[in-house]
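Novice: curious how this folds, go ahead:
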Amino acid sequence: MRSRLFVGAVACVLCASACGGVATGSKTSSSSTDCGNQVKIGAPYPLSGDWAENGQNSLQGMEIAAAAINADGGIKNLKGAKIDIVSADTSSDNPAQAKTVTTNMLQGGDIAAIVGSYLSSLTLTTVVATESAHVPLITQSYVDELTQKGYKYVFQIAPKASAFGATTIKALQGLYKNAGKPLKSIVIVGGDDASNKAQADAVGTSAKTAGLTVADTVVFPDGLTDAQPIVGKIVAAKADAIVLGGNLPDMSLIIKGVRAQGVNTPIAAPGGGGGLTPQFAPTLGALSDGVMDLAAWNEDLQLPGVKEASAAYNKQYKQFMPQEAGESWAAVYEIAQVMNDKKTCDPQKIADGLRTTEFTSGPASAIPPGKVAYDKSGANKYITPVMVQWQSGDLKTIYPEKLATAKPILD
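Specialist: Model (predicted):
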């Protein structure tokens, strides 16, 4: 893993992209004279429970961005104001708590923007709080519903669940074809949270549209203690591919159970979840090799600032920089760029800037394919999911070919 600090390199990137730090601002502030010397960006994430690792990774990605921006002199057009990341624990399984902690976070009127809350079931309530307060929310949650309700302050940096479903099938078909392997049927297995259910539905619809047989669809509750009933259904399906979503503890139980039955069918996750966490390979050891997952971001992408950020993340946290950390890292840079360009820390003006800005350079653009812009619904209109695969303990991008850094292994 890369381990060198990237302050000098990031400084160059920041100068080129006009992204700096941020400042503590009230909802009524609109210029550098109003913002003080610090701006707060909220980070409501699951920091306890089954999804705590993903929430912590997301928070750490924000902190890496803030540290680099602050070290480079802060937001230049806000008199060098610095970013302060304010975190709160949403829990992993209580959407009401996600709304409450976000509401409490916003009561002081000094939060310029929010990035959160990773898990879709949590973000669906977080967004209620941010909409009420008229504060922009950049989220890496997948559920389509976020951009279907007419919200004015939500910005979905990640692909929608429906896009993940279609891309999962398209990627598997392409990879199987190139490997000379038949792909006629799949079995869909996933947790019962909002995101996983939406992704499973999208995968099923896309599979049928592509002429594939869905041998079975298995839904399980988060927090499995016994995976054998699920494993039995997977084995009985005798499918050509297993599409498996869920958190790390649940996925690891299922994968260990399936492999213990002598089933070596390729496994692909339909986006996010436990398959992208740094602990996936250490938890599963050799069983992690070959497992694929669809991602909105990966640390080996050849995009602005990614190499430097992942090096800093590795040095700071002693692990590679996962998808959710990369998304939240880029989100902070987007907020910073808007504040710098518009010379404001006012949430309304930041939201306006996010709606109208095309991020085409610097770390703010470092989401596949290398540019970001939000449509009227708040969806990222350019997002391109990538298929990644665990190979010898590292997560490698294998699809699409133009972004791939390694060849796929389907044996």
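Novice: alpha carbons only for contacts and neighbour counts from here, please
Specialist: OK.
Novice: please enumerate the helices of the stretch 101-250 of the chain.
Specialist: For the stretch 101-250 of the chain, the helices identified by DSSP state H, counting those that start in this stretch occupy 120-133, 161-179, 194-209, 228-237, 248-260, in order along the chain.
Novice: of all these, which one is nearest residue 50?
Specialist: helix 248-260 (7.6 Å; Cα to Cα).
Novice: the closest residue to residue 394 other than its chain neighbours sits in which helix or strand?
Specialist: Of all residues not flanking residue 394 in the chain, residue 281 sits nearest, at 7.9 Å (Cα to Cα, 6 or more residues apart in numbering). Assessed by DSSP states H and E, residue 281 sits inside helix 280-284.
Novice: now the other sequence, so there's something to compare against:
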Amino acid sequence: MTPFDAKPGRRSVLRGGLAAASLVAMPAVLRAQAPVVKLGIIQPVTGALANDGDLGRLGAELAIQDLNAAGGLKALGGARLEMVFADSRSNPETAAQETERLNGEGVAAIVGGFASGLCATATQAAARYDLPYMIDVGVADQLTQRGLRNTFRFAPSFGMVTGAALDRLVALNEAAGKPARTVVIVHEDGLFGSGLAKLLQAELPKRGFEILETIAHPTPARDMANVVLRIRSLQPDLVIPSHYYGEFVLMARTLQQQRVRPKGIYAILGGAASSLRFVKEFPQAAEGVMDCNHWPDPRNPKSAELRRRTEAAGRSFAYNVPMNYSAVWLMAEAIEKAGGADRLKIIEALSTGSFGSGVMPYGQSRFDKGQNTSAMPLNTQVQGGDVKVIAPAEYAEAKPNFPLKA
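Specialist: Predicted structure coming up:
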């Protein structure tokens, strides 16, 4: 007779009974706990880009809170999204290393990145593992032109933004009687700013503007005095800046202090031009600044709610919050359409499906070779201590104030 045929002794019966009783007594919440899908969120929350990265993280956190509170991933039986956060420390090499760590922690996908240079290395690292990566903001055109099937961009590229910005600039100038003819371009010297400056140099003359000079600067920059002195000597009608938050604030404040007042500051993807922090801390330097940039749909009540929640969290509202809030919801929808956390199926869902765009003015988001073809920037202007949408007309909250008085 084998041990499996033997009759159980008294002690084994007691042990079996206690084990069964413990299973029955286990709290129902533990037995029925919903599964978890890990989502990697990568942002630069330390270093030169920390302000933007912190707001991006907040947007992702708010999205995950709301999604889980609404019942989680319903198509997956109410699975909860769990954030696995990575700080790229405003450094491209660290961005790649942190992406490797997120892969090791078993995330289903990644959302974030912010700066183009950080996104370039992070998406390349993610591609080695077929790890779906949704760029929130990084605008360099080449990010989605490298044949990386894992890489998608929620926002418009800088080619898309520049085209819209210049068309609207021409319309703005014509409506005001063409007061602006000459331009100085000021840009950061990285992947983002240099690429945008090259596009502007090619396109502005075609639209009747004379470029007096293109001025590059490093990120971070500690002093804009020489840049502003050069602008003063050239006396352009327009200054078109493209750089990150700290450099934009520094330039705008130096322009104010030196009493250099062009007819317009028309930012394209300006780092602070549509940031409520800049408006709050330096209202005089901010007043009248225009921007063509990422911005939520002002007609969507959720946009105002996100602003209130951002301020309640002790931060000043900027586009990073609604962009990442919306991108996380989109990725959650893609995971549901994929039927789970299988990375290749998520990539297939993103490549072939259409998705809600959250609070962004995109309608249904669709991706072609990784680029969201529905993405569109809005034009804003600081008016009366607030950021107002001035174009296109269907989203406008206010009329533009242009040209500015000297």
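Novice: post the TM-score for the overlay when you can.
Specialist: Structural agreement between the two chains, given as a TM-score (TM-score structural alignment, normalised by the length of the second structure), stands at 0.86; 369 aligned residues with a Cα RMSD of 1.9 Å.
Novice: which position in the second structure pairs with the residue nearest to residue 394 of the first structure?
Specialist: For residue 281 of the first structure, the aligned position in the second structure is residue 279, judged by TM-score structural alignment.
Novice: count the neighbours of residue 31 of the second structure for me.
Specialist: By the measure other Cα atoms under 10 Å, the count of residues near residue 31 of the second structure is 10.
Novice: how close does it sit to residue 23 of the second structure?
Specialist: When Cα to Cα, to the nearest Å is the yardstick, residue 31 of the second structure and residue 23 of the second structure sit 9 Å from each other.
Novice: so which bit of the second structure is stretch 184-198 of the first structure matched to?
Specialist: Residues 181-195 of the second structure are where stretch 184-198 of the first structure lands, counting by TM-score structural alignment.
Novice: start to end distance for that stretch?
Specialist: Start-to-end span of stretch 181-195 of the second structure (Cα to Cα) is 23 Å.
Novice: among the helices of the stretch 101-250 of the first structure, which is nearest residue 217 of the first structure?
Specialist: Each of those was checked against residue 217 of the first structure via Cα to Cα, and the shortest separation belongs to helix 194-209, namely 8.0 Å.
Novice: angle of that closest one against helix 161-179?
Specialist: Put simply, helix 194-209 of the first structure runs at 50 degrees to helix 161-179, going by axes from the mean of the first three to the mean of the last three Cα atoms, to 10 degrees.
Novice: just checking, what packs against helix 194-209 of the first structure?
Specialist: Contact analysis of helix 194-209 of the first structure by 3 or more Cα pairs under 8 Å, 6 or more residues apart in numbering; DSSP states H and E lists helix 120-133, helix 161-179, strand 185-191, strand 213-220 as its packing neighbours.
Novice: and the contacts of the longest one?
Specialist: The one in question is helix 161-179 of the first structure. Contacting residues not belonging to helix 161-179 of the first structure are listed as 142-144, 182-183, 195, 198-207, 210, 270-271, 294, 385, 387, 399-400, 408, 410 [Cα atoms under 8 Å, 6 or more residues apart in numbering].
Novice: now, of these, which are buried?
Specialist: Those of those that meet the buried threshold are 142-144, 183, 195, 198-207, 270-271, 294, 385, 387, 399-400, 408, 410, by 16 or more other Cα atoms under 10 Å.
Novice: list the contacts of the aligned residue in the second structure for residue 78 of the first structure.
Specialist: Using TM-score structural alignment as the criterion, the counterpart of residue 78 of the first structure in the second structure is residue 76. Applying Cα under 8 Å, 6+ apart, one finds that residue 76 of the second structure lies in contact with 336, 339, 340.
Novice: what of residue 159 of the first structure?
Specialist: Residue 159 of the first structure is in contact with 142, 296, 379, 380, 383, 384, 385, counting by Cα under 8 Å, 6+ apart.
Novice: counterpart of it over in the second structure?
Specialist: Counting by TM-score structural alignment, the partner of residue 159 of the first structure is residue 156.
Novice: over to residue 301 of the first structure?
Specialist: Using TM-score structural alignment as the criterion, the counterpart of residue 301 of the first structure in the second structure is residue 298.
Novice: am I right that that match sits in a helix?
Specialist: No - counting by DSSP: H, G, I helix; E, B strand; the rest coil, residue 298 of the second structure is not found in a helix; it is coil.
Novice: thought it was touching residue 395?
Specialist: Yes - using Cα atoms under 8 Å, residue 298 of the second structure is in contact with residue 395, at 6.8 Å.
Novice: run the chain-centre distance for stretch 261-278 of the first structure.
Specialist: When C-alpha coordinates are averaged (Cα atoms, centre = their mean, to the nearest Å), stretch 261-278 of the first structure and its chain have centres 17 Å apart.
Novice: my bad, stretch 288-300 of the first structure
Specialist: Between the centre of stretch 288-300 of the first structure and the centre of its host chain there is 12 Å, according to Cα atoms, centre = their mean.
Novice: and among the helices and strands packed on helix 194-209 of the first structure, the most buried is which?
Specialist: Across those, the average number of neighbours (mean count of other Cα atoms under 10 Å) peaks for strand 185-191, which reaches a mean of 24.
Novice: helices or strands next to that strand in the packing?
Specialist: On the basis of 3+ Cα pairs under 8 Å, 6+ apart, strand 185-191 of the first structure makes packing contacts with helix 194-209, strand 213-220, helix 228-237, strand 241-244.
Novice: what number of residues lie near the aligned residue in the first structure for residue 247 of the second structure?
Specialist: For residue 247 of the second structure, the equivalent position in the first structure is taken to be residue 250, counting by TM-score structural alignment. Residue 250 of the first structure has 22 neighbouring residues, counting by other Cα under 10 Å.
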